[in-house]
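**Student:** take a look and give me a structure for this.
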Amino acid sequence: MVAVAHGSRDPRSAATVHALLDVVRSLRPSLDVRGAFLDLSAPRLSDVLRGPAVVVPLLLGKAFHARVDVPAAVAESRVPAVVSDVLGPSPLLESAALRRLAEAGVTFGDSSLGVVLAAAGSSHAPANEAVASVARRWARESGWAGVEPAFASAASPDVPTAVARLRARGATRIAVASWFLAPGLLPDRIASLAGDAVVAAPLGADIEVAELILSRYSEALAEERTARSA
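**Tutor:** Coordinates of the predicted model:
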């Protein structure tokens, strides 16, 4: 498996990705798990992808990087690699995000609380809608005053707009859930706009995220074997 993340100038991002892959390795010690990045961090995918592999994009949605950058990088490598689906959407990601909220002191059923589900944002509308769909589901099931999606770039609403909408619904306190895999520029931007809100940590080296990575790997491998036998 070659797990490929976006990459960041922030060293916390790569460190978190490597810690997450250590969890993956602990779950399946017999699997050769290697990490790579599309940009800004080392090693690059082209430096790691040197032979047959399943490439698992450590991306939470099907935005530009998933639809264009990863396939292009794999094609450029000229090796027989299979690309799995991205990580999101998935109940396992939601579970991890809710666990980060709980660690920040948030509880279900608090009708005074409004929650912002903060994500990177994309010019690809379906990627943003996937985040909004998670927010709507949480709003139905949580007992909170409301849940609003917000985006760090390329899409609206932004965090202040989402907070204002929640305040209008009667929320007296705000918490921000993180739809980010690792720390970096965009999560920091979200936090800087959150004011006095409680801000949950990114998903990080979570065991359910690690399980999801292995699931995507296995699904891609099974699909490839089915295609070969057809």
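**Student:** please make it C-alpha for all contacts and neighbour counts, starting now.
**Tutor:** OK.
**Student:** tell me the secondary structure for the residue lying closest to Thr161 once chain neighbours are set aside?
**Tutor:** For Thr161, ignoring the flanking residues on the chain, the nearest one in space by Cα to Cα, 6 or more residues apart in numbering is Ala150 at 8.0 Å. What DSSP: H, G, I helix; E, B strand; the rest coil gives for Ala150 is strand.
**Student:** what ranges does the protein have for its helices?
**Tutor:** All helices of the chain, identified by DSSP state H, fall at 11-27, 45-48, 64, 70-77, 91-103, 125-142, 159-168, 185-193, 207-229.
**Student:** JSON lines for the ones you listed, including mean neighbour count and distance to Ala175?
**Tutor:** Formatted as JSON lines, the helices of the chain follow (neighbours: other Cα atoms under 10 Å; distance: least, Cα to Cα, whole Å):
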{"stretch": "helix 11-27", "mean neighbour count": "18", "distance to Ala175": "22"}
{"stretch": "helix 45-48", "mean neighbour count": "17", "distance to Ala175": "36"}
{"stretch": "helix 64", "mean neighbour count": "13", "distance to Ala175": "28"}
{"stretch": "helix 70-77", "mean neighbour count": "15", "distance to Ala175": "33"}
{"stretch": "helix 91-103", "mean neighbour count": "19", "distance to Ala175": "8"}
{"stretch": "helix 125-142", "mean neighbour count": "16", "distance to Ala175": "13"}
{"stretch": "helix 159-168", "mean neighbour count": "19", "distance to Ala175": "9"}
{"stretch": "helix 185-193", "mean neighbour count": "17", "distance to Ala175": "11"}
{"stretch": "helix 207-229", "mean neighbour count": "16", "distance to Ala175": "22"}
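**Student:** let's see this one next to it:
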Amino acid sequence: MRALAEVVRTRSPGPDVRVAFLDLSEPSVGDALAGLHAEGHRHVVAVPLLLGHAYHARVDLPALVDEVTTRLPRLSVTVSDVLGPDPLLEDVALDRLADAGADLSDPGLGVVLAAVGSSHAPANEVVARIARGWDGRRPARVAAAFASAARPDVPAAIAKLRVHGTRRFAVASWFFAPGLLPDRIGELTAEAAPGAVVAAPLGTDPRVAAVVLDRYADALTGAVRTA
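**Tutor:** Below you'll find the predicted structure:
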């Protein structure tokens, strides 16, 4: 995430770009916002590095921002839309697949689009919709799968693809960065389909930074995006 922020700075040197985390890492969102206020900033745009409208986007981040702005009423915080879905991010995910050695022109290839998973069904449906779009445009068959909180998981998605006649498998990563859940995806893939390729996360690709800046610009102008 810090490396991605550096790419954002390189692409747009005007804004003061900082990194904060909802949990597990420092600085926290609250500490980062309080620090910016102490430095004299009075308006901050928070761009959630999230791929869907799940719990973190709908509940966690707004609550953290409300707590800070209640305590620091002179600080105005605009929360932008989440990054996903976006055609640029899909392109990055597909390029990561190709980098891993997956040939989407192969009708015998089954591709699993692996995402976090959420108890919020509409967030999962966005991932499923992306998978259906990929499935309809390329010879390879594509199915969505989730690392937690939703079904199907990776083994179930691979089993579904086998029913359609696929015998080779690849996993596309709908994650920004390495971590416990991508590791779990890799482990389940190795068990369910030995030899399958697993693509790297979206990472620090400049197109990811471009989407960050798009959300920032939309937040400044009040533009509303429809997924």
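**Student:** coming back round to it: how far away is the residue nearest to Thr161 of the first structure from Ala42 of the first structure?
**Tutor:** Applying Cα to Cα, to the nearest Å, the value for Ala150 of the first structure to Ala42 of the first structure is 30 Å.
**Student:** with Val33 of the first structure instead?
**Tutor:** To Ala42 of the first structure, Val33 of the first structure is 16 Å away according to Cα to Cα.
**Student:** middle-most residue in the second structure, spatially?
**Tutor:** The residue lying closest to the centre of the second structure (Cα atoms, centre = their mean) is Leu51, at 3.3 Å.
**Student:** aligned to that residue, what sits in the first structure?
**Tutor:** Aligned counterpart of Leu51 of the second structure in the first structure: Leu60 (TM-score structural alignment).
**Student:** correct me if wrong: that match contacts Pro91.
**Tutor:** No - in this structure, Leu60 of the first structure is not within contact of Pro91 by Cα atoms under 8 Å, at 11.9 Å.
**Student:** and stretch 209-227 of the second structure, how far out from the chain's middle?
**Tutor:** Distance, stretch centre to chain centre, for stretch 209-227 of the second structure: 15 Å (Cα atoms, centre = their mean, to the nearest Å).
**Student:** okay, Ala150 and Ala42 of the first structure: which has more neighbours?
**Tutor:** The residue with more neighbours, out of Ala150 of the first structure and Ala42, is Ala150; 29 against 15, by other Cα atoms under 10 Å.
**Student:** quick one: map the more buried one onto the second structure.
**Tutor:** Under TM-score structural alignment, Ala150 of the first structure pairs with Ala145 in the second structure.
**Student:** now Asp103 of the second structure: closest residue in space that isn't a chain neighbour?
**Tutor:** Nearest non-adjacent residue to Asp103 of the second structure, counting by Cα to Cα, 6+ apart: Leu109, 7.5 Å away.
**Student:** contacts only, for the one you found.
**Tutor:** Each residue near Leu109 of the second structure by Cα atoms under 8 Å, 6 or more residues apart in numbering is listed here: 103, 140-141, 166-170.
**Student:** of those, which are reproduced in the first structure?
**Tutor:** Among the contacts of Leu109 of the second structure, the ones still in contact in the first structure (both residues aligned by TM-score structural alignment, their matches' Cα atoms under 8 Å) are 140-141, 166-170.
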